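> below: sequence and its predicted model.
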Amino acid sequence: MGFLKNMHERRIAADQEARVDQPVVITIARDYGAEGHEIGKMLSVELGIPLYDNELLVRSASRAGEALDKVAEYDERMAAEFMAFLPDRVDSRTLSDKLFKSMSQVIVDLAATRSCIIEGRLSDYLLRNSPNHIAVLVTAPFDERVEIVRAKRGLDKRAGAKLVREMQHAREAFYKRYSAGKWKMTDGKDLVVNRAKLGRQGCVDVIAAAYRFKLSELDQVKTGVEQRQDQ
């Protein structure tokens, strides 16, 4: 019994030692029209950590060996999760798959390097086993999202609703395709923030509080590891 207890304690200690070397990373999944990108930008300023969205595209372009304008054409479909995976577009699917593989490695590398915010690109799924990962979903009721999109794009209500439905469906299909059906947009979230109830700043405040709590928790773990190493 004592042997098993010692093994368990050693395993916990090893996990904690590995954890203190990993940065805290926030991933943001966004229901279409909920202003997740705007909230991510505000959060980046609030916490003083970088937001990776378009920069992922640049890094991935370098990895994939493609011209940036060509990558942008396809990543626009990936980023919007729209049309890139249709079965009748073999050329689109092939390059999109290549880019997604490249982006996946970029995301994993970033998450191991420094504290940051990563938007979309299935980053919550890719980092699901990271102990210092905070997975966030920014959402809002359908009607609220339609109004946000309608106002921004100058659409009438019917056209706004159609666009939100199409893009939301496409984002969900993107999750299904690139996780091989193992993950949904709503899966594995540590926080779900409602932009309609909290507003942009309220969402930022909630996510920032979770980030600061995680940093404080890590400090405690680090202190415990250092104390064990001094014994």
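It's in.
> make it CA atoms for all contacts and neighbour counts henceforth
OK.
> sticking with the spatially most central residue of the chain, tell me its helix or strand.
Residue closest to the average C-alpha location in the chain (Cα atoms, centre = their mean): residue 27, at 2.9 Å. Secondary structure assigned from DSSP states H and E places residue 27 in strand 25-30.
> if I read this right, the residue nearest to the centre of the chain contacts residue 117, doesn't it?
Yes: using Cα atoms under 8 Å, residue 27 is in contact with residue 117, at 5.7 Å.
> and the comparison structure, right after this:
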Amino acid sequence: MIITIGREYGSGGHDIGEKLAEKLGVELYDKEYLAERLKELGDYEEVQTFFEEKPANSLLYAIAREEADDRLSRKPFEEIRRLIGTRPCVLVGRCANAIFRQQEDHISVFVHADLDWRIQRIAQSNGISEKATKVLIQETDRGRAEFHRQYTGEEWGDSRGYQLSLDSGRIGIQQAAELILAYGEASWRWKEDNKGI
């Protein structure tokens, strides 16, 4: 099973991913891990912009939209698929919901939370003011939304792009991980019970 997690900044999506990976006994892959592996393989330069999460300028974006009917054939997506293959893992970020959408044993999750909850969480953990934290969250989320739209043509966080969307500010990190595990188990059981239908 591959679990992919998209998340608002400060919602705890990465922490949830760590808990899931630990409970399932699988690896957690994130931007840093994938970029490091591609550097080791000598393939990083071709996909560097993707890993720096910097959308191309609007002219390049417009050209890319015109030229790329099948966005999933883009080089960064191919490289991530090649690195991960079909081995069970938890993958945080990198448009992974779109990359693995066609894979049978894939569960995609989007984690969000109330802005005030995220501000408090990040301000405390980073030791910065709530005002600076709010700006950081808004800029990061805006960048992620633009980045996701550029590479997938989809709206980041739109529930139609994920199998499960949850509010970590209402249930906490631990319960969010438990909920995702329960969803995965229910999904697997349903598929087994409905084979051939």
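Sure, I can see it. These figures come from a predicted structure and were not determined experimentally.
> superposed, how do the two chains score by TM?
Superposed pair, TM-score by TM-score structural alignment, normalised by the length of the second structure: 0.78. Supporting alignment: 180 aligned residues with a Cα RMSD of 2.8 Å.
> what sits against the residue nearest to the centre of the first structure?
Neighbouring residues of residue 27 of the first structure by Cα atoms under 8 Å, 6 or more residues apart in numbering: 117-120, 123-124, 133-136.
> if we go to 10 Å?
Going by Cα atoms under 10 Å, 6 or more residues apart in numbering, residue 27 of the first structure touches 40, 51-52, 111, 116-128, 133-137, 189.
> strands - which of those residues land there?
Among these, the members found in strands (DSSP state E) are 51-52, 116-119, 133-137.
> for the second structure, what spans make up the helices?
In the second structure, the helices defined using DSSP state H lie at 13-24, 31-41, 48-51, 58-67, 75-84, 96-99, 115-126, 130-152, 168-193.
> among those, which is the most enclosed?
Among the helices of the second structure, helix 96-99 has the highest mean neighbour count (mean count of other Cα atoms under 10 Å), at a mean of 22.
> which strands and helices lie in contact with it?
strand 2-7, helix 75-84, strand 106-112, helix 130-152 (3 or more Cα pairs under 10 Å, 6 or more residues apart in numbering; DSSP states H and E).
> pipe these into JSON lines and attach distance to residue 22 of the second structure per row.
Output for those, formatted as JSON lines (distance: least, Cα to Cα, whole Å):
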{"stretch": "strand 2-7", "distance to residue 22 of the second structure": "13"}
{"stretch": "helix 75-84", "distance to residue 22 of the second structure": "18"}
{"stretch": "strand 106-112", "distance to residue 22 of the second structure": "17"}
{"stretch": "helix 130-152", "distance to residue 22 of the second structure": "26"}
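> residue 145 of the first structure and residue 6 of the first structure, how far apart?
Separation of residue 145 of the first structure from residue 6 of the first structure (Cα to Cα, to the nearest Å): 53 Å.
> about what we covered before: quick one: buried ones out of the contacts of residue 27 of the first structure?
Neighbour counting by 16 or more other Cα atoms under 10 Å classes 40, 51-52, 111, 116-128, 133-137, 189 among the contacts of residue 27 of the first structure as buried.
> just to revisit the earlier point, in the second structure, what range does the strand holding residue 27 of the first structure match?
Counting by TM-score structural alignment, strand 25-30 of the first structure lines up with residues 2-7 of the second structure.
> ok, average deviation of the matching stretch from the first structure?
Superposed on the first structure, stretch 2-7 of the second structure shows a mean distance of 0.7 Å to its aligned residues (mean Cα distance after the TM-score superposition for the first structure).
> OK, contacts around the equivalent of residue 78 of the second structure over in the first structure?
The equivalent of residue 78 of the second structure in the first structure is residue 105 (alignment by TM-score structural alignment). The contact partners of residue 105 of the first structure, by Cα under 10 Å, 6+ apart, come to 60, 63, 111, 126.
> what residue of the second structure takes the place of the first one?
Aligned counterpart of residue 60 of the first structure in the second structure: residue 38 (TM-score structural alignment).
> equivalent analysis for the last one, please.
Residue 126 of the first structure maps onto residue 99 of the second structure when the alignment is built from TM-score structural alignment.
> what sits against the alignment partner in the second structure of residue 200 of the first structure?
Correspondence of residue 200 of the first structure to the second structure, assessed by TM-score structural alignment: residue 173. Taking Cα under 10 Å, 6+ apart as the contact definition, residue 173 of the second structure lies against 11-17, 19, 167, 179.
> over to residue 136 of the first structure?
Contacts here follow Cα under 10 Å, 6+ apart; on that basis residue 136 of the first structure touches 26-30, 36, 119, 124, 185-186, 188-193, 207.
> am I right that residue 202 of the first structure is in contact with residue 138?
No: in terms of Cα atoms under 10 Å, residue 202 of the first structure does not count as a neighbour of residue 138; the distance is 11.5 Å.
> hmm, back to that, okay, the angle between the strand holding residue 27 of the first structure and helix 36-47?
Per axes from the mean of the first three to the mean of the last three Cα atoms, to 10 degrees, the angle that strand 25-30 of the first structure makes with helix 36-47 is 150 degrees.
> distance from the chain centre to strand 25-30 of the first structure, please.
3 Å (Cα atoms, centre = their mean, to the nearest Å).
> follow-up on the earlier one: what is in contact with residue 27 and residue 117 of the first structure at once?
Residues touching both residue 27 of the first structure and residue 117 (Cα under 10 Å, 6+ apart) are 40, 51-52, 111, 123, 133-134.
> quick check: the residue nearest to residue 12 of the second structure when sequence neighbours are not counted vs residue 140 of the second structure, distance?
Excluding the flanking residues, the one nearest residue 12 of the second structure by Cα to Cα, 6 or more residues apart in numbering is residue 173, at 6.5 Å. Distance from residue 173 of the second structure to residue 140 of the second structure, counting by Cα to Cα: 20 Å.
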